[in-house]
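Visitor: Got a sequence here, can you model it:
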Amino acid sequence: MRAIVGLWRWRGNPLCRRSDRREAWLALGAMILVVVLAPLAGWLGASAAHQALMKNVEEQKRVRHQVWAVAESVQDRAPLDSDPESAAQQPDRRHVVAHWAGPDGSSHKNTVTTRHGVQPGERFRIWTDDDGMVMPRPMSPQTASSYAALAGLAIGAGAAGAMEAGRRLTMRQLLRRRYAVWDAEWARIGPDWGRTGSNN
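Guide: The predicted structure follows:
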């Protein structure tokens, strides 16, 4: 930002070097790119991710079905953490041996995990695919929108970081070129330094 202010302040100053103007224009261009292109990239990325995730949501809703299962036996799952406070905060997860009929009418029996307080003989709902195999709950549209927003933020931040990295690399090249010019000038006038006006 200081380089941009300097570009305006030094626009007619004869002491302003061409490299100073280049640095200022580079900073101005990078700022415009970050302000315009980074949000645009984030919005496009979020839109693409949202479309893909919503297709996934529709596909999951199409192939996953909620069916009734009957619990045969229930076994509480011991928490992995031995800390009683953190264990109390964990959801009540239970292994339930249950049987159910798939969407095609086939009979199934397996161990499923549930967070409900199911007792033997009780009915509870599970999600299955077309073949009656247990599946996770379909993704909700709200979850898909949240994931898409996070993807957009990550893409926008990545684009801004890439543009800033490009600006810094270009600045480094400009500085190397400036130092090379200084070295050449010093090599030219260095041997005569301090001898101006002498007769030797």
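
Visitor: going forward, measure contacts between C-alpha atoms and count neighbours the same way
Guide: Noted.

Visitor: center of this structure - which residue?
Guide: Using CA atoms, centre = their mean, the residue of the chain that lies closest to the mean C-alpha position is Ala154, 3.1 Å off.

Visitor: Hmm, it is touching Ala41, no?
Guide: No. Ala154 is beyond contact range of Ala41, at 9.9 Å (criterion: CA atoms under 8 Å).

Visitor: Remind me what the biggest strand by length in the chain packs against, helices and strands.
Guide: For the chain, the longest strand by residue count, based on DSSP state E, is strand 65-76. Applying 3 or more CA pairs under 8 Å, 6 or more residues apart in numbering; DSSP states H and E, one finds that strand 65-76 contacts strand 94-101, strand 123-128.

Visitor: With mean neighbour count and distance to Ser107 as extra columns, can I get these in CSV?
Guide: Below are those laid out as CSV (neighbours: other CA atoms under 10 Å; distance: least, CA to CA, whole Å):
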stretch, mean neighbour count, distance to Ser107
strand 94-101, 20, 5
strand 123-128, 18, 12
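
Visitor: Any idea how far stretch 79-95 is from the middle of the chain?
Guide: Between the centre of stretch 79-95 and the centre of its chain there are 30 Å (CA atoms, centre = their mean, to the nearest Å).

Visitor: Now do the buried residues in that stretch.
Guide: Within stretch 79-95, the residues scored as buried using 16 or more other CA atoms under 10 Å are Arg93, Arg94, His95.

Visitor: Second chain to compare with the first, below:
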Amino acid sequence: MPSVKYAKKRLWRWRSNPLRRRDDVVEAWTVLATWTAFTVGGTVAALVTAHVAYEVFAEQRAERQSVRATLLNGVPLSTPTIGGASDRKTAAVRWTASDGSTRTGRTQVNTGLKAGSRVTVWQDRRGRLTAAPLNSTDAAIESGFLGAAAAAGLAGLVFGAGAVTRWQLDRRRLDAWEREWGRVGPRWSHETS
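Guide: Here you go, the predicted structure:
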């Protein structure tokens, strides 16, 4: 049964053992704490971040509204470039805000439109131009990515802290071994007759 043998080998720090040192027990608890913090903390960080991000996107969808605007200047077609041409350019537009006032501003529009063309723009509650909100599907995907990034960031911090702790324990063990060898080594170097 290789799996039982492997498990016994991996869990030796938890069993009573005459070779087990205090640093071995601290390392075992450090590894357990690291994996627990990663599992529980990463899950919580991912879920909370994804939920908050989705709520922010939902608030943006509720707050922003589309309005029809008139393009003030023509937007020529993009010329192909090595890096690829964008099909959207910044241009000046005029629209009527929700309070009835006429406003002008700059926003991204499709290329190839002539002055006077009607375009759809997005405004916030104050009547300022803003980007289009994400639809619910894109918001869910973006929230998932943000949650995964939060979990990955926490994992980096947790595993980094665990690695630093284990490195310090290794340094302490090496120093202890060196001191012990300083006491025992000279007795072994005598020649016997």
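
Visitor: Superposed, how do the two chains score by TM?
Guide: After superposition, the two chains reach a TM-score of 0.71 (TM-score structural alignment, normalised by the length of structure 2), with 187 aligned residues with a CA RMSD of 3.6 Å.

Visitor: follow-up on the earlier one: would you list the helices and strands packed on strand 65-76 of structure 1 in TSV and tack on distance to Trp186 of structure 1?
Guide: Shown next, in TSV, are those (distance: least, CA to CA, whole Å):
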stretch	distance to Trp186 of structure 1
strand 94-101	79
strand 123-128	78
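
Visitor: residues in contact with the residue nearest to the centre of structure 1?
Guide: Gly42 (CA atoms under 8 Å, 6 or more residues apart in numbering).

Visitor: follow-up on the earlier one: name the nearest of the buried residues of stretch 79-95 of structure 1 relative to Ala24 of structure 1.
Guide: Of all those, Ala24 of structure 1 sits closest to Arg93, with 60.5 Å by CA to CA.

Visitor: circling back: what's the angle from the longest strand of structure 1 to strand 94-101?
Guide: On the basis of axes from the mean of the first three to the mean of the last three CA atoms, to 10 degrees, strand 65-76 of structure 1 is oriented at 140 degrees to strand 94-101.

Visitor: What residues sit buried inside strand 65-76 of structure 1?
Guide: Neighbour counts over strand 65-76 of structure 1 (16+ other CA under 10 Å) mark His65, Gln66, Val67, Trp68, Ala69, Val70, Ala71, Glu72, Val74 as buried.

Visitor: Against Val97 of structure 1, how distant is the third one?
Guide: Taking CA to CA, to the nearest Å as the criterion, Val67 of structure 1 is separated from Val97 of structure 1 by 15 Å.

Visitor: Out of the helices and strands packed on strand 65-76 of structure 1, which is closest to Ala24 of structure 1?
Guide: Ala24 of structure 1 lies closest, by CA to CA, to one member of those: strand 123-128, at 60.2 Å.

Visitor: Against structure 2, what's the mean shift for that closest one, could you check?
Guide: On superposition with structure 2, the mean distance recorded for strand 123-128 of structure 1 (mean CA distance after the TM-score superposition for structure 1) is 3.0 Å.

Visitor: Give me the packing partners of that strand, helices and strands only.
Guide: Against strand 123-128 of structure 1 (3+ CA pairs under 8 Å, 6+ apart) you get strand 65-76.

Visitor: Please repeat the previous calculation with a cut-off of 10 Å.
Guide: Contact partners of strand 123-128 of structure 1 among helices and strands, from 3 or more CA pairs under 10 Å, 6 or more residues apart in numbering; DSSP states H and E: strand 65-76, strand 94-101, strand 107-114.

Visitor: Turn those into JSON lines, including distance to Asn56 of structure 1.
Guide: Formatted as JSON lines, these follow (distance: least, CA to CA, whole Å):
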{"stretch": "strand 65-76", "distance to Asn56 of structure 1": "15"}
{"stretch": "strand 94-101", "distance to Asn56 of structure 1": "25"}
{"stretch": "strand 107-114", "distance to Asn56 of structure 1": "24"}
